[in-house]
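*Asks:* below is the structure, and that's it, no one-letter string:
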C-alpha cells in the first residue's frame, strides 16, 4: 500500500506505518496543487491535516485512492460525500484530543476560580496586590456536567477529584455509565437550579444550539460559574453577557465562540469582560494531542489493511450489490422510523431492539439494524456514526443492541419495529411498513396508527373526552397553523387517546403549551422530520 503524507503529522504516528512491510510511505510537504494532482494517482492512501484540500478534483485524480486519513477532528477540508460516491473511506481522529479538551476545561475553570490571568497581568505590570484576587475553592461545590461523553466523563472524574459533588445531564447515556463515573444523572433544569459550576460538553446540533439561553440563565443560582470548552453556540452569548453584567453569573471561562475569530461587538464585549477567562479555541492544542491524532489515524490505516473494524470512519464504501438490492427499499423506512422515534425519547437509553417481521426476515437484516443504530446515534454523539462504527459506539455508551426476526406477519407483508428501553423500565415502540414504496408508521406504543410522516407533526396523549379535537383545531386556527391530516388512536372509550397531527408549519413553544393546557395532555411533542429519505450518515448509498 502506497501512502502519501501531505501535511505535518507527528512522527510517532508515522512510525507505526513505516515499520509495516506492507506500507510504502512518502512524506511530501508543501506540494503545490498541480504537483499533488500530478502524483496522487500513484497512491492508495493520503494522510492530511488542514493544509490539504481533498476535493472532487483531487479525488478524481486519485484513481487508486482507497482511504483519506485526516489527522485531526475536523473534516471540513474533505469532500466526504464525493469520497463516498467514489467508494473512498474517510477516517479522522475525533478522540485523540479527548484528554486535552478535558484538561483545558479544568484549566479554564481553575484559572477563573483563582484569578490566575488577572493576577499574572497585575504582577507582571509591577504591582504586588493580593486582596483583589481572592478566589474560590472547588471543594464542596456542586458541579453540573452537561454531556457525559468521553470529554464530559473525564471532566466529571476530575471534578470529583477536587471533591466537588457532581451532577450530570445526558439523555443519551445509559444510567450505568453515570454510576460507573460516580455521578448522579438529573434533568437539565435540576442542573441549572442546583449547581454552583456548570460546564458543557455536548456537540453543536439543532437540539443544543443556544441550549443555555435567557430562560436557563435566569433559573441558575446567584454566583454561578459557567464553562464552555465544547462548541461555540451552545450558550447564547448575548444572554450570558447580560447576566454577567447583572452579577447573577459570577464568571465564565470560554474557549469557543459562535463566531471565530470573534467580530461582533457583543462577543468582543464578552471577551473583554473582567470576570471572563478566554482562550482562542485551544482545547485540542497540545503536543500530546497532536501525537494522539497521528497515532489514531495510523492505526486506522493498519486496521483497514488487516480487515478490522474502523472505529473512526466517517463514511463507508458501498454494500455488496446483491445485498443492497434486497435492503434498499427498507433503508428509507428504517431511517424514517429512527428519525421519528428518537424525538420521543425522554429517558436514558439502555437497550434498543430492532425487529423484522414478514418476508424481510428471510434476508440478512444486519445492514438495516446497523443503519438504524447509526441513524439514532448520529443525533446523540459528537462524532460521525456509520455502518462501521455504530456498534462500537453503542457498546461504549453502555447501550445493548438486539435484533429479532420472524417470518410470520399478521396484517403486513413486511414490518420493522424498534423498541427502545430506558431508565426505570420505560419503553418506546414504533412500527412501520412500506405502502407503494413509501414509509408509513402503523404503531406507536400500544396504539394502532396509520400515517405517512410529514415534515411538521404534533403528537399528544390526553384523556379521551368530547371536544378535545375541536379545542386543538381552534388553537391551531388562531395561530394560523394549518392541519393537513389527523390520526387518532385510543385504548378504550373515554380512555387515553393518542393524536398525531400533520401540519403545514412548525408549532412554536408557546402554542405547544397552550395546547397542553387546553387538553390536559400527559405527553405532547412537536416532531420535525426534515425529509423521509435515507440519511447518508448511515453509510449506505441508496
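*Replies:* On my side now, so go ahead. Bear in mind that the values here come from a model prediction, so they are computed numbers and not experimental data.

*Asks:* from now on I want contacts and neighbour counts done on CA atoms only, so please keep to that.
*Replies:* Will do.

*Asks:* now do the contacts for the residue nearest in space to the middle of the chain.
*Replies:* With distances taken as Cα atoms, centre = their mean, residue 381 lies nearest the centre of the chain, 3.2 Å away. Residues in contact with residue 381 (Cα atoms under 8 Å, 6 or more residues apart in numbering) are 149, 202-203.

*Asks:* so which of the residues you listed are in helices?
*Replies:* Among the contacts of residue 381, no residue falls in helices (DSSP state H).

*Asks:* out of these, who has the most neighbours?
*Replies:* When neighbours are counted as other Cα atoms under 10 Å, the busiest of those turns out to be residue 202, with 24 neighbours.

*Asks:* show the contacting residues for that one.
*Replies:* By Cα under 8 Å, 6+ apart, the contact list for residue 202 reads 146-149, 152, 208, 230-231, 381-382.

*Asks:* turn those into TSV, columns for secondary structure.
*Replies:* As requested, these are exported to TSV (DSSP: H, G, I helix; E, B strand; the rest coil):
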residue	secondary structure
146	strand
147	coil
148	coil
149	coil
152	helix
208	coil
230	coil
231	coil
381	coil
382	coil
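
*Asks:* comparison target below:
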C-alpha cells in the first residue's frame, strides 16, 4: 500500500518529520516557498502541515487534488480557507491547547514588567543614566487581578496569580459558580471587575461580543491606576482609547502582545510612556513550539494512516457507517445549540439534549457534540465537535442526555434546554423530509423556521400594526426580508418573530427596532 505523503511547508521542530515517518508517512520539509511554488507542488500530497506563514487559499486548495488533511501547529487558522477546505472534503486540524502554558506565562511576565517598569528602566540604565530614583514600582502581592475570560489560558493565569498571593476576580459568561470555586477565583460581572481590578488581563477570543470589550467607556470605568495586559487577540482593546487613558494617567500602564492590525508597523500607542509591547510572542517558547509540532504530526498521521480524528475544526468524530444517517441531525443540533447560545446571557451550568422518536435510535454522542459546538462557538473560537465536550467540562457545564423512543407530534425531535438564572429555556427542532432542519418551538412558543444566514429575533406584544412597522423599518434601511416566521403564546400576549434577511443587520437598525412600540427584545442572529 502506498504511504500517505505529507508536506511540512513552515519551519517547525524537526521531530515532527520523525513522527510522520515513524507512523507510516513519507514526508518532505520544504519551507519558504512562494504561493505559486506551493500551488505547483501541492497536488502530490495527502497532508499539509503548516504554522502561520503558509496561506492555504482557494487557489492552493484547487490545486491540492490529493489533499486530505491540513494540520496547523498552533491555534489560529486565519491563514486557512476553512469553508473551501470543507467543501473539498479536506479536514482542518489545529492544536488548541499546546500554547496554553506559554501564553499564560507571558501574561504573568508582562504583569511584572508593568509593575516594575522593567523595559524603560533597562533602557535608561544601559544608556548610563542610572535612574534609581526615577522608577517607583508596585508590588503584585495583595493586588486584585481581573481576568476577562477564565477558560484554558485564563485558568492557568489565575493559578499563577494565586501563587503570587494576588486576589483574582473573573468575568466569563460561561464560568459556573462551581468552577469558580474550583479555580479559587471570585466570579463577578464585568462592571465589578473594572471597578475593583488593579491589574486586568484578557483571555478571550475576538467575537462580535468581545470586540473592544475594553472600550473607551469601559476603560473610563476602571479603577484609577489600573494596569492592563492583553496576550489574547488584537481588537479586544480600543487602542486609541487606551492611549488617551495612558496619557491622562488614568491607566498606569499597559502591555500588549497582540494588535488589531498585525504585523503592527505603526500604532498610536508606540512611544507612549508606561506602554510595553511585544510582537505576538505568547506562543514563542521552545517548549510550546515543540509541543504543537509533535501534536500536529501525531494528529495528522493518525488520520492519514488510521482514520482517527482529533481537534478537527470541520469534521465530526464519526464512523463511515454512521455519517450519512447522522449528518442532517448534526446540522440540526448545531443550529439549535447556536440559537440557544446566541439568545442566552449569563452562566449556563447545565445543558440538556433530549432526543425523541427516530433521533433517539441514533448514536447520541455526535448529536450532543454538535449542540455543544454550536453553543460554545458563540462565545469562543476554535471549537469543534471533538473538543466541545472537553471545553464544556472545563467550564463546569453539566451535560445531560435524555432519550425517548416514543414519537410525539413529530416522528423525530431534538430538544436543547439550558439552565439559566432565569430558569430552564428550551429550543426544539425536527427534520422535514428526513433531511431539512427546522425550528418548531422557541422558549415554549410554537414557531416554524429555517435557521440559516442572517436573522433577526424579536419578542413583542401581539398587537395590530407591528408587522407593518417592522417591515417599514427594514425597508427604509435597505434590508430585504427573506422569510417571516411568527409565533405567539396567546392572542394579545407575547409574540416571537424570526426574520431571515439578505444582509447583516447593523447595530443602529437593532436599536431602532428596540424603540418600536411593544418591542421587548431584539437581537441579530447569524448561522
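*Replies:* Nice, thanks for sending it over. Not measured: the values here are computed from a predicted model.

*Asks:* could you pull out the strands for the stretch 51-200 of the second structure?
*Replies:* Secondary structure of the stretch 51-200 of the second structure (DSSP state E, counting those that start in this stretch): strands located at 69-72, 91-94, 144-148, 167-171, 186-187, 199-202.

*Asks:* quick check: angle from the fourth one to strand 144-148?
*Replies:* The one in question is strand 167-171 of the second structure. Interaxial angle of strand 167-171 of the second structure relative to strand 144-148 (axes from the mean of the first three to the mean of the last three Cα atoms, to 10 degrees): 20 degrees.

*Asks:* list the contacts of strand 167-171 of the second structure.
*Replies:* Contacts to strand 167-171 of the second structure, defined as Cα under 8 Å, 6+ apart, come from residues 142-150, 158, 161-162, 184-190, 193, 197.

*Asks:* cool, and the last one?
*Replies:* Contacts of strand 199-202 of the second structure from elsewhere in the structure, counted by Cα under 8 Å, 6+ apart, are 107, 111, 143-149, 154, 226-232, 236.

*Asks:* please redo it, this time with the cut-off set to 7 Å
*Replies:* 144-149, 226-232 (Cα atoms under 7 Å, 6 or more residues apart in numbering).

*Asks:* cool, and the second one?
*Replies:* For strand 91-94 of the second structure, the external contacting residues (Cα under 7 Å, 6+ apart) are 68-75, 85, 296, 311-315.

*Asks:* coming back round to it: among the strands of the stretch 51-200 of the second structure, which is nearest residue 123 of the second structure?
*Replies:* Of all those, strand 199-202 sits nearest to residue 123 of the second structure, with 23.9 Å by Cα to Cα.

*Asks:* so the helix or strand just after that closest one corresponds to what in the first structure?
*Replies:* Toward the C-terminus, strand 199-202 of the second structure is succeeded by helix 216-221 as the next helix or strand (DSSP states H and E). The alignment of helix 216-221 of the second structure onto the first structure (TM-score structural alignment) covers residues 214-219.

*Asks:* after superposition, how close is that stretch to the second structure?
*Replies:* Comparison of stretch 214-219 of the first structure with the second structure after fitting gives an average deviation of 1.8 Å (mean Cα distance after the TM-score superposition for the first structure).

*Asks:* which parts of that stretch are buried?
*Replies:* Judged by neighbour count using 16 or more other Cα atoms under 10 Å, the buried positions of stretch 214-219 of the first structure are 214, 216-218.

*Asks:* lining up the contacts of residue 381 of the first structure with the second structure, which overlap?
*Replies:* Contacts conserved in the second structure for these, counting by both residues aligned by TM-score structural alignment, their matches' Cα atoms under 8 Å: 202-203.

*Asks:* if we can go back for a sec, name the nearest of the contacts of residue 202 of the first structure relative to residue 94 of the first structure.
*Replies:* residue 382 (8.6 Å).
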